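# sequence and computational prediction follow.
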Amino acid sequence: MKATSVDEEMTPMTLLSRLYGVRPAIRHPVRVRRNVEIPAADGVRLLATHYYPADVDRPPLVLLRSPYGRGNALDQLPKLLAERGYQVLYQSLRGTAGSGGRFDGFVIDSADADGTLSWLRDQSWFGGVLATWGASYLGFVQWELAARHIPEWKIAVIQDAPSAFAEHFMYPGGAFALGNALGWVQLVDTMFSGNFSLTRQLLATLTAGRTLRRATLTLPLEQADRALTGHRVNWFQEWIAHGPHEEYWARMDHRANVERMPPRVHLQGGWYDFFLPGMLEDHARLLATGRDVRLLVGPWGHGKGLYTREGMRDALAALDAAMTGENAPSAVRVFVTGANRWLDLPGWPPAHQPTSWYLHPGGQLSRAEPRPEASPSRYRYDPGDPTPTVGGTAVSMSSGPKDNRAIEARPDVLTFTTTPLEADVEVIGPVRVRLHARSSIPHVDYVARLCDVSPRGQSLNLCDGIIRLNQDSDIQGEARTMDIALWPVAHRFARGHRIRLQVSSGAHPRYGRNPGTGQPLATSHELRASDHEIFHDLDHPSALWLPLTPGAS
């Protein structure tokens, strides 16, 4: 199928090239062909924009596939790549930005990739060398692309996108990620209803936060999409109708495709990105298959790392090396928060000693073992007034480290804090918490959040985790033991600072509140409060485990 309504235009040097100091040694003039029609394997018409250097014959092609529209004023990456000597095919997935068919959330129709690859191979300007690039959804589609063998594929540049969707994003710890799910529904609805207009999207952000907060409190939850957008959203209804381990999620699980990924993969993530745990698991899987993998983790929230000097330069270096066959840095590079420095590591996680910090009465946290007899700490959780959260791994511009003192002052949040540190404590790797707890009802959540407390009292969140307990039997009077996996960290607690652990039963709206009834998530409309005891005696040693790095205090 030939392109229709095709323009050709010269473009000026991109703002990104200047801003991030990545001007090419040879700056190629760039032309753009718009509204290029590509037939999917099932005949659906897909639209794309083709950027290419005017003075290079059949250069390597970088493929970007997106549901978020293409070619707006802020979208400078394709031009940046083209002026460096690459072709870029920027395609809109089915049901988005003029492409035919129906968009289905995170379920990607395989006919899109099958048709696009067949079409590419028939183009006289395609030189048989392919790279892929993209963040978030644009990274997720790269994992689906590997469902088929692609000999032309040399490198995948993936930011903030794991191979599987449900486990860490939709149901982390078994709890539904309500705020992130509805935040994405709102984002997509704004784009679709605004016909992908950047101006309309920016105007919609003025009231988006208030509307989203109201929607997250909707009961029953099956009405939340209507409260947010005014209409039913099919994929949101599917998300809340299927639990984390149901067969439904297999359509969004591409972990089995790791064997067909290209020989080089560049993974980029952020300490405050909700996709990071899944990406780290992918990193290990890729290494096990013999891929050459570069992992870069910075002090960023979701989607923010690429548009930084460190992120852009690292990704471009990997792309250039893959196209020329040269060696590129592999291994791991991480940003150590608190120390404000980049650190090169031979692998992830680095060598470390899991070190226990025990919870004690009176909100104390220390290396000392618990006393034989110690009264438990208590709080009451009311889902009618759910414990809030700030910052962290949220689909929001407010993600990242935030002052938690207002939340810590609530009666439904326990804090356990060390004395001021006598020396720096540097931790790099996985973090976990073990709680021994008793609740008045069987259906409860437990949330653990790690914070760094400055000498002035500011409490900044570093990472958190949740576990949802749903049992049919009445366990009133019984203590339960649970392990909570928090997000990994690379952080230095400075001398004079304090280490703090928050314990609660909610983090709304990041995690949807547990109504306490055991009723189905979508239709539950009753809320039950619960009383909790956190044990920290010698027989029930609740503790925080931090990955102490060799040589650290």
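All right, it came through fine. Numbering: from 1, shown residues only.

# every contact and neighbour count from this point should use C-alpha atoms.
Noted.

# wait, residue 427 touches residue 548, no?
Yes - if you go by CA atoms under 8 Å, residue 427 and residue 548 touch, sitting 4.6 Å apart.

# these two: who's more crowded?
residue 427 (26 against 19; other CA atoms under 10 Å).

# report the distance from the helix or strand where the more buried one lies to the chain centre.
For residue 427, the host element (DSSP states H and E) is strand 425-439. Averaged C-alpha coordinates place strand 425-439 at 21 Å from its chain's average position (CA atoms, centre = their mean, to the nearest Å).

# okay, pairing it with this:
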Amino acid sequence: MRRRRAHPLAPIGRRAVERFVGLPAGTTDYAWTRDLRTPMRDGTVLLADLYRPRGAGPLPVVLIRTPYGRRTVLGRLFAIVLARRGFQVLLQSVRGTFGSGGAFRPWTAEHEDGLDTLAWVRAQRWCDGRVATTGASYFGHTQWAVAPYADPPLVAASMHITAARVRDILAEHGVPVAINGLGWSDSIARQELPFASRLLSGFRVRRRLVAALRTRPLREADVALLGAPGVFWRDLADHNVPGDPFFDVADHHRAPLDRMPPVNMVTGWWDLFLEPQLRDVTRLQAAGVPVRITVGPWLHGASPEIREVLRSDIEWLEHHLHGGPAPAGPPVRLFLQGAGTWLDFEHWPPEGTTTEERFLAPAGRLDPAAPDAAAPSAFVFDPDDPTPVPGGPLLAPPGEQADDSALGGRADVLVFTGAPEPADLDVVGEVWATVFVRPELEHADVFVRVDDVDEHGTSRNVVEGIRRLEPSTVPAEDVEVGADGVLAVRVELFPTAYRVRAGHRLRVVVGGGAFPRFAVNLGVAGSQADAVSGRPGRVEVLHDAAHPSRLTLAVLPDAAQRTAPASSAS
């Protein structure tokens, strides 16, 4: 345990952090104690740094558990901002990272290690027994690993850009999210290198990442990218399939909620955690747990998203630990993209919406009513030339909204475009597609994307989703097999709050994959991670009275009456 004296330039750095967040200068002088040893039940010792107001007696503790380092920008960003506002913060490196003992096997040790850390914190003389938690992404999930189980309960939790069930972000409806998995494996492998080495290798990796995802077999993509096997990527290759229990230890979406503390959340419409995080909100609300969430127009970890995380955290923790006023306004705050305004609601999904349907029709039309009779449309998905789909909810740039007009010129997708909207259309809530398909192969994917086409013909993505079809998962609740053998596939798309402006057109794109976001379906039986060759497959999409393939939208009328200034969106 070492006490750290402040560097002469430290006040300048601290003020720069506060200006980045958009906060006034903090006024609390604090002591920084490094490398506190926190013992786990198996004898492993994890290291932590304590930020503590000088001269204070026992205080509540804000616990942050992270794999990304205690003295990196991200780790210290949270700790310093809170410490300068009078909070006592314990920042711990999880098992196997930045000096903590043991091996880092993502998500597998956070439940037991988190509970052991919590017990240790409460036994320290500088803790008054009250503990709250905060953090984003992985160190949001470390809170889910503890919060439902803590006894006595936590005072409050701030679980940002994260989800209770890890499997939901490793794969979407059976399809591994390949670029996020391999990209994160790389960042973890390099994160403890010296800064210059990390920076240079990062440039090289970004250039090679997409090419590495073309590796056959796919499990060797880590060697192609990193030069050696990566533990996390190999766990994905071995266990990221429906029914495998390996990641069950990181599944807290069925945890009892009777001890769950009040929860504060921030996420973004382009954040990879968005869909499962909003499901968590619905479950917390149904259980009567006080929960607030802000959803902005952000990609995972974008600077505006992190600023909102920190600003909301200060208000949340001031209320629950220092007796400050409760956060004002309704608990659900959504940024309406395309309109530049905020919408406030009491619940998620939002109250007051209606559903509208748009039907896939012949000649690439998207109509308000189903066609009576029509021949099916078809595409062929070739795993050796997977459909390149730009943008979307990725872990890092180039995610978000992108110009994907070039998709319309490819033979491996079907494009259905509606008439110009006569008035602004506010899509707010859940979105899904029901697609009737007759795939040639038993192993195939159905990918659906909804686009906004402007008056110049430029098409930009709004939401998307995918469903893997294979004998072990068909039929299912979301896939019905008709008497004629046609599959009715419900594809859950990401939720959104998005204004399609008058004169713009909705477009639905249907294909057999979205590379490099999703792992390519090779169309063969057995382990997709170990296959070395694939088969092209033809997929018929039916759109007639008996097979009404359609898009279903939650639409909010009169959104202009529910708006607020968009000042905190960036």
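Yep, it's here. Because the structure is a prediction, the values reported are computed rather than measured.

# tell me the buried residues in whichever helix or strand comes after the strand holding residue 427 of the first structure?
Using DSSP H and E, the helix or strand that directly follows strand 425-439 of the first structure along the chain is strand 444-453. By neighbour count with 16 or more other CA atoms under 10 Å, strand 444-453 of the first structure contains the buried residues 444-453.

# wait, what's in contact with residue 531 of the first structure?
378-381, 439-441 (CA atoms under 8 Å, 6 or more residues apart in numbering).

# quick one: contacts for the residue nearest to the spatial centre of the first structure?
Geometric centre of the first structure, nearest residue: residue 275, 2.6 Å, by CA atoms, centre = their mean. Going by CA under 8 Å, 6+ apart, residue 275 of the first structure touches 160-162, 168-169, 269, 302.

# quick one: stretch 533-547 of the first structure aligns where in the second structure?
The alignment of stretch 533-547 of the first structure onto the second structure (TM-score structural alignment) spans residues 540-554.

# in the matching stretch, what's buried?
540-544, 547-554.

# next one: stretch 276-294 of the first structure
Within stretch 276-294 of the first structure, the residues scored as buried using 16+ other CA under 10 Å are 276-280, 282-283, 285-287, 291-294.

# do stretch 249-260 of the first structure as well
With burial defined by 16+ other CA under 10 Å, the residues of stretch 249-260 of the first structure counted as buried are 249, 252-255, 257-260.

# just checking, residue 153 of the first structure touches residue 129?
Yes - here residue 153 of the first structure reaches residue 129: they are 6.5 Å apart, a contact under CA under 8 Å.

# quick one: which of those two has more around it?
Taking neighbours as other CA under 10 Å, residue 153 of the first structure and residue 129 compare with residue 153 leading, 20 against 16.

# can you tell me how far the more buried one is from residue 532 of the first structure?
Distance, residue 153 of the first structure to residue 532 of the first structure, by CA to CA, to the nearest Å: 54 Å.

# what's the answer for residue 361 of the first structure, then?
Taken as CA to CA, the span from residue 361 of the first structure to residue 532 of the first structure is 15 Å.

# max-length helix in the first structure?
For the first structure, the longest helix by residue count, based on DSSP state H, is helix 198-216.

# for that helix, what is the distance to the chain centroid?
For helix 198-216 of the first structure - counting by CA atoms, centre = their mean - the centre lies 21 Å from the chain centre.

# check the mean deviation of that helix from the second structure.
On superposition with the second structure, the mean distance recorded for helix 198-216 of the first structure (mean CA distance after the TM-score superposition for the first structure) is 2.1 Å.

# and that helix, which residues are buried?
For helix 198-216 of the first structure, by 16+ other CA under 10 Å, it's 198, 201, 204, 208, 212-213, 215-216.
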